[in-house]
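Enquirer: Predicted model, plus sequence, below.
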Amino acid sequence: MSPRALFFAASVFGLMALQTPAQADVDPQELVEPIAEYKLYVLDNLDQFVSHTEKFTQAIEAGDLERAQALYAPTRVYYERIEPIAELFADLDASIDAREDDYEHGVEDPDFTGFHRLEYGLFKEQTTQGFTPYAKQLMTDVNDLEARVQDLTFPPAQVVGGAAALMEEVAATKVSGEEDRYSHTDLWDFQGNVDGSQKIFELFKPLVAEQDPAFVERVEENFTAVEATLAHYRREADNPEAGFVSYEKVSETDRRAFVGPVTVLAEDLATLRGKLGL
């Protein structure tokens, strides 16, 4: 374990000790290292999230519509990866990532802020004019999120359960195309959710591999199937940083093809907490 991970391990050890080993299939102390490594993953993504959000919001404030549109999707990826932790702060999650459907007056509601409020302006109204206050608020919220997570003790059940929650979100809002309805950048968010879910699974996989190798093999095969379908829609096959084509270009056949492995993944990963005694 790295020195940073050792530091974080110390912060979660006390929480692990509160669990009763007799009730778990895995010794609670075995969860300390993967939880610590996951916190490093979250903090690294938060660091990138802050940096990308700065560039994104600066483009809006400068009135650079084309650059702001280009930065929208690659900025959100970092948030999508760490949603199991970000959603622990309900106020910030609502401010950063709520959709217009969550508000009685939709885009006219004064409480509707964050990425999707900006998405509406950038891609529907095709303007940055009047959106500087929303950009500034987003930057404030993202900085606040990073500050709160620094000293957070990660709840093990929330972390492990996050693997399934991320895939459930893909099935619920990504495949339909409803989340990024104006930018049609859903595949970027899709990839972020898959990345975050797969990271959690990989960290805890060694703890369940011996007791249930068939489970591990099935999950790995379904992740591979989802990644293969996503790869088909990359702008550049050998350059993941180039991102994806518009979701409007994804065929109905492939949209349906996503549903099977995503649903199975969500169902299988939902059993991970039980396998770890959480």
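Expert: Yep, that arrived. Numbering: from 1, shown residues only.
Enquirer: contacts and neighbour counts: CA atoms only from here.
Expert: Will do.
Enquirer: in the strand or helix carrying Val216, what's buried?
Expert: For Val216, the enclosing helix or strand under DSSP states H and E is helix 213-231. Residues Phe215, Val216, Val219, Asn222, Phe223, Ala225, Val226, Leu230, Ala231 are the ones in helix 213-231 that count as buried (16 or more other Cα atoms under 10 Å).
Enquirer: what comes into contact with it?
Expert: 187, 191, 194, 198, 205, 208-209, 237, 254, 257-258, 261-262, 264-265, 268-269 (Cα atoms under 8 Å, 6 or more residues apart in numbering).
Enquirer: Try it again at 10 Å.
Expert: The contact list for helix 213-231 (Cα atoms under 10 Å, 6 or more residues apart in numbering) reads 187-188, 190-191, 194-195, 197-198, 201-202, 205-206, 208-210, 237-238, 240, 243-244, 250, 254-255, 257-269, 271-272.
Enquirer: Gly130: which of the buried residues of helix 213-231 is nearest?
Expert: Nearest to Gly130 among the buried residues of helix 213-231 is Leu230, at 35.2 Å by Cα to Cα.
Enquirer: where's that closest one relative to Ser176, distance?
Expert: Distance from Leu230 to Ser176, counting by Cα to Cα, to the nearest Å: 15 Å.
Enquirer: do the same with Pro156
Expert: Separation of Pro156 from Ser176 (Cα to Cα): 30 Å.
Enquirer: Please apply the same query to Asp47.
Expert: With distances defined as Cα to Cα, the gap from Asp47 to Ser176 amounts to 30 Å.
Enquirer: want to compare, so here's the second one:
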Amino acid sequence: MADAVSAYHAYVAERLGELRVHVTALKAQIGNADTDAARATWLSAQQTWQRVGAAYGSFGDLGNAIAPGSRGLEGGATSPDFAGLRRIEYGLWHGQTPGELMPVVGKLLTDLDALEAHLPETAVEPADMPLRLHEILEDSVRDHLSGLGDQGSGMALALTSADVDATQEVLGLLRGLLEGRRKGYPAAVDAQLRQLSAAVDAARSPSGEWVPYRDVPLEQRQHVNGAIGRALESLALAPALFSTD
């Protein structure tokens, strides 16, 4: 498990580097009041963060600063404590000015500096790796497909797709250990994740654009919900395979 944890942290470090590139571009686009470009870059940045697999508050307060939601804050999205990528999403889809958003982007870059600098200190515990495998898609249901985390973009499917990527990455890191405990289990989960990816992709527009989840026909949403439910039921077994008496 130590090898899996080490490989996961190397993977996270690469994603954080990609995130910095996106946020730096976002700063320039917001500064130039180029809302369309900034919205596209925001989505790339948020998807990159989802691919980190930072579910259930992993990486502590440093991780929570990157893309916190507004739930629980007094005033919700209008709270002065609302920050990070989700705060930028709110501003971009609610007509806020560069003057309102530039300080948010600046703080996000500072918080990203802190997370990168202290990443070794926020190491994932070996016992948490199987939990991570399950919790990433739980976050998809709780925050994205429910609509509770949305701040205006409607990009639940795009973010769920990124969560599938993160889940597949963690599954790959744990594949040998999982196969040793239950033969055929990783392959079965792989198949279900492919089915989920196919259901998510089928809900895109004919030109391949991401569609706000509220605009997706009911039948396609049902396919997504069914596929993610099946995958979560299977993934729930992973932590138990590593439990001890």
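Expert: Looks like it came in fine. Computed from a prediction, not measured in an experiment: that's the story for all the values here.
Enquirer: so what number do they get for TM-score?
Expert: The TM-score (TM-score structural alignment, normalised by the length of the second structure) is 0.88; 244 aligned residues with a Cα RMSD of 2.4 Å.
Enquirer: returning to what we had before: can I get the buried residues of helix 213-231 of the first structure in a markdown table including distance to Arg67 of the first structure?
Expert: Putting the buried residues of helix 213-231 of the first structure into a markdown table (distance: Cα to Cα, whole Å) gives the following:
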| residue | distance to Arg67 of the first structure |
| --- | --- |
| Phe215 | 44 |
| Val216 | 42 |
| Val219 | 38 |
| Asn222 | 35 |
| Phe223 | 32 |
| Ala225 | 33 |
| Val226 | 30 |
| Leu230 | 24 |
| Ala231 | 25 |
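Enquirer: if we can go back for a sec, mean deviation of the helix holding Val216 of the first structure from the second structure?
Expert: Following the fit onto the second structure, the mean deviation recorded for helix 213-231 of the first structure is 1.8 Å by mean Cα distance after the TM-score superposition for the first structure.
Enquirer: Next, the angle from the very next helix or strand once past that helix to helix 213-231.
Expert: Once helix 213-231 of the first structure ends, the next helix or strand along the chain (criterion: DSSP H and E) is helix 252-269. With axes from the mean of the first three to the mean of the last three Cα atoms, to 10 degrees applied, the angle from helix 252-269 of the first structure to helix 213-231 works out at 150 degrees.
Enquirer: What lines up with Ser146 of the second structure in the first structure?
Expert: Superposed on the first structure with TM-score structural alignment, Ser146 of the second structure falls opposite Ser176.
Enquirer: ah, wrong one, I meant Val124 of the second structure
Expert: Using TM-score structural alignment, Val124 of the second structure sits opposite Phe154 in the first structure.
Enquirer: what sits against that match?
Expert: Contact partners of Phe154 of the first structure, counting by Cα under 10 Å, 6+ apart, are Phe8, Ser11, Val12, Leu15, Ile35, Ala36, Tyr38, Lys39, Ile85, Leu88.
Enquirer: same thing but at 7 Å, please
Expert: Contact criterion Cα atoms under 7 Å, 6 or more residues apart in numbering gives no residues in contact with Phe154 of the first structure.
Enquirer: Let's verify it: helix, strand, or coil?
Expert: Phe154 of the first structure falls in the coil class when you classify it by DSSP: H, G, I helix; E, B strand; the rest coil.
Enquirer: Tell me where the first structure has helices.
Expert: Listed in chain order, the helices of the first structure (DSSP state H) span residues 3-17, 32-61, 65-81, 83-86, 90-97, 115-119, 132-150, 156-169, 186-208, 213-231, 252-269, 272-275.
Enquirer: can you list the residues that contact the fifth one?
Expert: Contacts made with helix 90-97 of the first structure from outside it, assessed by Cα under 7 Å, 6+ apart, are listed as Ala86, Glu87, Thr113, Gly114, Phe115, His116, Leu138, Asp141, Leu145.
Enquirer: Let's have those in TSV, adding neighbour count and distance to Ser51 of the first structure.
Expert: Formatted as TSV, the entries for the contacts of helix 90-97 of the first structure read as follows, by neighbours: other Cα atoms under 10 Å; distance: Cα to Cα, whole Å:
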residue	neighbour count	distance to Ser51 of the first structure
Ala86	22	17
Glu87	14	20
Thr113	22	20
Gly114	24	16
Phe115	22	15
His116	23	19
Leu138	23	13
Asp141	19	13
Leu145	19	13
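Enquirer: and the two most separated of these?
Expert: The distance between the two most remote of the contacts of helix 90-97 of the first structure (Cα to Cα) is 17.5 Å, for His116 and Leu145.
Enquirer: Just give me the residue right at the centre of the second structure.
Expert: Within the second structure, one residue has its C-alpha closest to the average C-alpha position: by Cα atoms, centre = their mean, that is Gln50, at 1.9 Å.
Enquirer: Which position in the first structure pairs with that residue?
Expert: With TM-score structural alignment as the criterion, Gln50 of the second structure matches Glu80.
Enquirer: Same question for Ala166 of the second structure.
Expert: Ala166 of the second structure maps onto Gly196 in the first structure when the alignment is built from TM-score structural alignment.
Enquirer: can you check Leu101 of the second structure too?
Expert: Aligned partner of Leu101 of the second structure by TM-score structural alignment: Phe131.
Enquirer: Hmm, Ala55 of the second structure is touching Leu133, no?
Expert: No. With contact defined as Cα atoms under 7 Å, Ala55 of the second structure and Leu133 do not form a contacting pair (9.4 Å).
Enquirer: more crowded one of these two?
Expert: Comparing Ala55 of the second structure with Leu133 by other Cα atoms under 10 Å, the one with more neighbours is Leu133, at 25 against 21.
Enquirer: Contacts only, for the aligned partner of His9 of the second structure in the first structure.
Expert: Alignment of His9 of the second structure against the first structure is given by TM-score structural alignment, with Lys39 as its counterpart. With Cα under 7 Å, 6+ apart as the criterion, no residue contacts Lys39 of the first structure.
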